[in-house]
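**Student:** Just the structure for this:
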Amino acid sequence: METEKTAETSCSGDHGNQKYTENDRNTEEGAVTDNRDKMKKNITVFRGIAFVVGTVMGTGIFITPNSITQRVNAPATSIMVWLAGGLMAGIGGLVFCELGTMIPVSGAEVAYIRKIYGRQPAFVSVWLIHFLLGGMRLAIGVLGFSEYFWSLFYEDPRDVNWWLNKLVTLLVTYIIVTMVACKPTLILKSIVLFTATKFLATFVIIGAGAYYLAQGHTENIAVGFTGTNTDPKEWGDAWNGVIWSYLGWEEICCVASEIQNPQRNIPIIVLASISILTGLYLCTVISFHIVIPLKDMIDPASSAVASQFGLITMGEAGKVILALFVVVSTLGSVQCSFISNSRYIHSGAAEGLLPSCLTLVSKRFRTPIVSILYCTIITTIFTLIGGIDDLIGSASFTRFPFFVLCSVGVFVMRKTHPDLPRPYRVPLIFPALFICFGLFVFITPFLNEDWLISLVWILVLLMGVPLYYLLMENVFNLKFPKRMDSSATAVLKKLLDCE
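**Tutor:** You can find the predicted model right below:
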């Protein structure tokens, strides 16, 4: 077997299923084993849709409507931004459908970039997005949970003791981690339950908004586009919020190795879930704007918009009920994110881009337990040091360079691998549009006053290049990284009963 050879795909089986033919990548001191095929294939179409909806519909729709309206300053403009976000998520989902059915292994953009461009770009993507910042999305989820949880007891959740807030947040995180690591089937069933709760929450909001409108309350929504803010800096921030709220449409591709019949089911799951999400988001945002006056929506002190909505429509009881719904909703989203994030890390290691100890799978639970534990550590750090708004901006901005690479990859693969079976073929206008959109999202953070923060993230991203040559190419012939990895792998295998 050739050393550090780029993984190739081949067709095998009666149904044209594809798999990496090079599962074991030799190194000087051993082999990196691709254990992705050892995990349970327990994701059906129904569970897949619940997984995507459960991942996407968490803190976003229940927190960001305030900040987005603050940026654009008009209800109709806010609704149009949400619609545009849904359309872009749908286009991105179609792009990933072709890549996900053509390369049906867990890892999403990590696996696709590795296949299309080679090891170096794939290493940079896994280094920044998943290895370094992998806990960011999880931290946003648990911080969103804490905000609504404390709104049940405090008029302003920010009044709660800092240490108490972090303690409760981390305790909930560790309970979820235990379930994700040790009860994979139970966690999928609970995701279905929590997703049903999300639907119920949005149905309550949509129903209350419709009732409010039927009573003749049109004064808030009648503002329309009046007073729309045209400042491109503010629009950039608004886009970040909407993009974050839809982010997760790609997550089903990160667990492709666990999907039953992925070539058939990935497009069904992606298209169905994005259609459901866009419809629910639009109706929910419209209901928010029907009920909540613009002056309250743009109040910088307002963030728990669902609680605000419940207070106006149903009084104190409504505030408590909707806050409870959102608490449960965010817990479901965090569960989904822990599953997908750990699979990103596991796939990066399986591709030979991260320490091989991260490929270990529990013999008993058939889960990538070492990757889950690593994600837990990073999530803990971001939970302790980060604020929701800061994390949301960074989470959106850092993902899109790699989404653009994947979209370009559709054109590249059509040219370099024209005969590779494609159970789904996306019309090329869609990856072209998504490339333009991704570049727009990447550029807009440099238009606001916090552009230096974006520059820092670019420098962190570029650090991946020398790290690649230092760690992957081992230009200085260092021995201790591989020895440390081998030792850690041996210890963790024995300690956690892994293979």
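
**Student:** contacts and neighbour counts: CA atoms only from here.
**Tutor:** OK.

**Student:** which stretches of this protein form strands?
**Tutor:** 9-12, 17-20, 24-27, 30-33 (DSSP state E).

**Student:** Gly207 is nearest to which of the ones you listed?
**Tutor:** Of all the strands of the chain, strand 17-20 sits nearest to Gly207, with 44.4 Å by CA to CA.

**Student:** What's the local residue count around Ile221?
**Tutor:** By other CA atoms under 10 Å, the residues close to Ile221 number 21.

**Student:** next one: Ile116
**Tutor:** By other CA under 10 Å, the residues close to Ile116 number 22.

**Student:** In contact with it, which residues are there?
**Tutor:** Gly409, Val412, Met413 (CA atoms under 8 Å, 6 or more residues apart in numbering).

**Student:** quick one more, to check against the first:
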Amino acid sequence: NGNSNNQPKSLRNLGLLSGICLIVGTMIGSGIFISPKAVLEGTGAVGPCLCVWAACGVLATLGALCYAELGTMITKSGGAYPYLMEGYGPVLAYLYSWMTVFVLKPSAFAILSLSCAEYASTPFYPECTPPVIISKCLAAAFILLIVLVNCLSVKLASYVQNFFTAAKLLIIFIIVVSGIVMLAQGNTQNFKNSFEGAATSFGAIGLAFYNGMWAFDGWNQLNFITEELKDPYRDLPLAIMFGIPLVSVCYVLVNVAYFSVLTPTELLQSPAVAVTYGDRVLYPVSWLVPLFVVFSTFGAANGSCFTAGRLIHVAAREGHMVKILSYISSKYYSPAPALIFNGILAIFYIIPADINTLINYFSFAQWFFYCLTSLSLIIMRFTRKELKRPLKVSFIPVTVPIIIPVVVVIVSCYLVLAPIIDKPEFEYLYCTVFIVGGMIFYYPFVHRKFSWTRRVMSE
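**Tutor:** Reported below is the predicted structural model:
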């Protein structure tokens, strides 16, 4: 194994197709199949619900274009971490890695694995809900399998991602085509007067966007593996410009298909919308839906693990995590210690009864860092003019639209504040205290580098 100062470089063996599959495969998890009702609850009607899904796709694309310029300007893996490091210095970069490494990445990995386990075990318990212990043990097994695959081969992990992305696009295609058939047969009653009863409050629309963007989460995943792309200057922006609009169109069309069969009330009452839809439209092959939900969640969990390992590795390489987490396998060229660490944390997150609440409260902090990252792009346009910029955040080949990162910054601020204003709760304060509390470890172990830590912390 190498170390932070003398380590083998990760092989650049991921091409454009793998990049698109990573974006699509990570963004499309279980949410669009299980319960897209949160957006409908926030908007109150079918018309604005579809508008919010489309607007979320536009926002995700704009944010990803900002990340595309940052990724081609600073060609380091780790997502927002290296951009925050260049834009603001080590403290904010450390706090981002602290929050993401210890909460967001492993808990998201755990949630996806639990969703996969629940759907995989359901056929064996046709008359009842699978026992919790069975679901949790199966989820732990999925986590161990995914970590093993990612440790043994970057290419194998990429092939797994490509396969499961193709599988989830297939079931989306089936749902969309069947929805078009239902519409052609005259099932359009849910689209008549579709804006009646729409919610108009600041908080309600904000929460609808908030939940919609949660389903789009993953639009920045390719920036976590920039160092492993064959040609990041070409593949990063192209994968973003193909992948995110593809997901956006899929999400809107799938929701249209749902509303061709289910009334808004039925959709809100359904525990798993795609399964309810399949039972009504795809019988006798409705079993395909839960099967492909398993494929979808497994692929999303694999993508989450793949990118989490790169963030942990880069943070450790910069001295913000324990030194051993910066090692790369000299045989498999994978950040094995970082992947294993993420897997261990994910297994711990499986133990609590419900961690979805935790994720929801920490998401507002994630948007805070999205805001800072987009703002860093604006700042570095003026402070780091010497950096090479192979891509501009614009389709016009000149240094213009600062308007794009400005829009992303404004909307990010809105998404941070909207849920807190609409429903202020102490949990947001607890999350903030946890994030800022990371400074307790930063000051002695990273900034001061106490002598007894120098053997385990990188210089």
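
**Student:** rewinding a little: I'd like the strands of structure 1 as a markdown table, with distance to Ile129 of structure 1 and mean neighbour count appended.
**Tutor:** Listed next are the strands of structure 1 as a markdown table, based on distance: least, CA to CA, whole Å; neighbours: other CA atoms under 10 Å:
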| stretch | distance to Ile129 of structure 1 | mean neighbour count |
| --- | --- | --- |
| strand 9-12 | 25 | 14 |
| strand 17-20 | 23 | 19 |
| strand 24-27 | 23 | 18 |
| strand 30-33 | 21 | 17 |
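
**Student:** between these, which one is nearest to Gly216 of structure 1?
**Tutor:** Relative to Gly216 of structure 1, the nearest member of these by CA to CA is strand 17-20, separated by 56.5 Å.

**Student:** Please say which position in structure 1 Val254 of structure 2 maps to.
**Tutor:** In structure 1, the residue matched to Val254 of structure 2 (TM-score structural alignment) is Thr284.

**Student:** nope, Val101 of structure 2 is what I was after
**Tutor:** Matched to structure 1 by TM-score structural alignment, Val101 of structure 2 sits across from His130.

**Student:** Distance check, that match against Ala349 of structure 1.
**Tutor:** Using CA to CA, to the nearest Å, His130 of structure 1 is found at 11 Å from Ala349 of structure 1.

**Student:** ok, now Asn73 of structure 1?
**Tutor:** If you measure Asn73 of structure 1 against Ala349 of structure 1 using CA to CA, the figure is 45 Å.

**Student:** cool, and Leu294 of structure 1?
**Tutor:** 48 Å.

**Student:** Among the two, which residue is more densely surrounded?
**Tutor:** Using other CA under 10 Å as the criterion, Leu294 of structure 1 and Ala349 rank with Ala349 on top: 24 against 21.

**Student:** Tell me the residue in structure 2 aligned with the more buried one.
**Tutor:** By TM-score structural alignment, Ala349 of structure 1 lines up with Ala316 in structure 2.

**Student:** Next: Glu473 of structure 1.
**Tutor:** Glu473 of structure 1 maps onto His447 in structure 2, by TM-score structural alignment.

**Student:** With Val361 of structure 1 instead?
**Tutor:** Superposed on structure 2 with TM-score structural alignment, Val361 of structure 1 falls opposite Ile328.

**Student:** separation between the residue lying closest to its match once chain neighbours are set aside and Leu104 of structure 2?
**Tutor:** Leaving aside its chain neighbours, Ile328 of structure 2 sits nearest to Pro335 (4.4 Å; criterion: CA to CA, 6 or more residues apart in numbering). Look at Pro335 of structure 2 and Leu104 of structure 2: by CA to CA, they are 19 Å apart.

**Student:** Settle it for me: which of these two has more neighbours?
**Tutor:** For Pro335 of structure 2 versus Leu104, the count of surrounding residues by other CA under 10 Å is larger for Pro335: 27 against 22.

**Student:** Quick one: residues contacting the more buried one.
**Tutor:** Contacts for Pro335 of structure 2 (CA under 8 Å, 6+ apart) come out as Cys151, Gly309, Arg310, His313, Leu325, Ser326, Tyr327, Ile328, Ser329.

**Student:** The match of Val101 of structure 2 against His346, yeah?
**Tutor:** No: assessed by CA atoms under 8 Å, His130 of structure 1 is found out of contact with His346, at 9.9 Å.

**Student:** Counting neighbours, go ahead and name the busier of the two.
**Tutor:** Set His130 of structure 1 next to His346 and count neighbours by other CA under 10 Å: His346 wins out with 35 against 23.

**Student:** just checking, the more buried one touches Ser371?
**Tutor:** Yes: counting by CA under 8 Å, His346 of structure 1 touches Ser371, with 5.8 Å between them.

**Student:** if I look at these two, which residues touch both of them?
**Tutor:** Residues touching both His346 of structure 1 and Ser371 by CA under 8 Å, 6+ apart: Leu358, Thr359.

**Student:** re the thing from before, as TSV, the strands of structure 1 with distance to Ile63 of structure 1 would be great.
**Tutor:** Output for the strands of structure 1, formatted as TSV (distance: least, CA to CA, whole Å):
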stretch	distance to Ile63 of structure 1
strand 9-12	42
strand 17-20	40
strand 24-27	44
strand 30-33	41
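
**Student:** Quick one: closest of those strands to Leu193 of structure 1.
**Tutor:** With CA to CA as the criterion, Leu193 of structure 1 lies closest to strand 17-20 of these, at 31.1 Å.

**Student:** What range does the closest one cover in structure 2?
**Tutor:** Using TM-score structural alignment, strand 17-20 of structure 1 pairs with nothing in structure 2.

**Student:** Check which helices and strands that strand is in contact with.
**Tutor:** Applying 3 or more CA pairs under 8 Å, 6 or more residues apart in numbering; DSSP states H and E, one finds that strand 17-20 of structure 1 makes contact with strand 9-12.

**Student:** So what touches the strand it packs on?
**Tutor:** Here strand 9-12 of structure 1 makes contact (CA under 8 Å, 6+ apart) with Asn17, Gln18, Lys19, Tyr20, Thr21, Ile103, Pro421.

**Student:** hmm, try it at 6 Å
**Tutor:** Strand 9-12 of structure 1 is contacted by residues Asn17, Gln18, Lys19, Tyr20 when judged by CA atoms under 6 Å, 6 or more residues apart in numbering.

**Student:** residues contacting the third one?
**Tutor:** In other words, Lys19 of structure 1. Neighbours of Lys19 of structure 1 in contact, by CA under 6 Å, 6+ apart: Thr9.

**Student:** That one and Asn474 of structure 1, how far apart?
**Tutor:** Per CA to CA, Lys19 of structure 1 is found 28 Å from Asn474 of structure 1.
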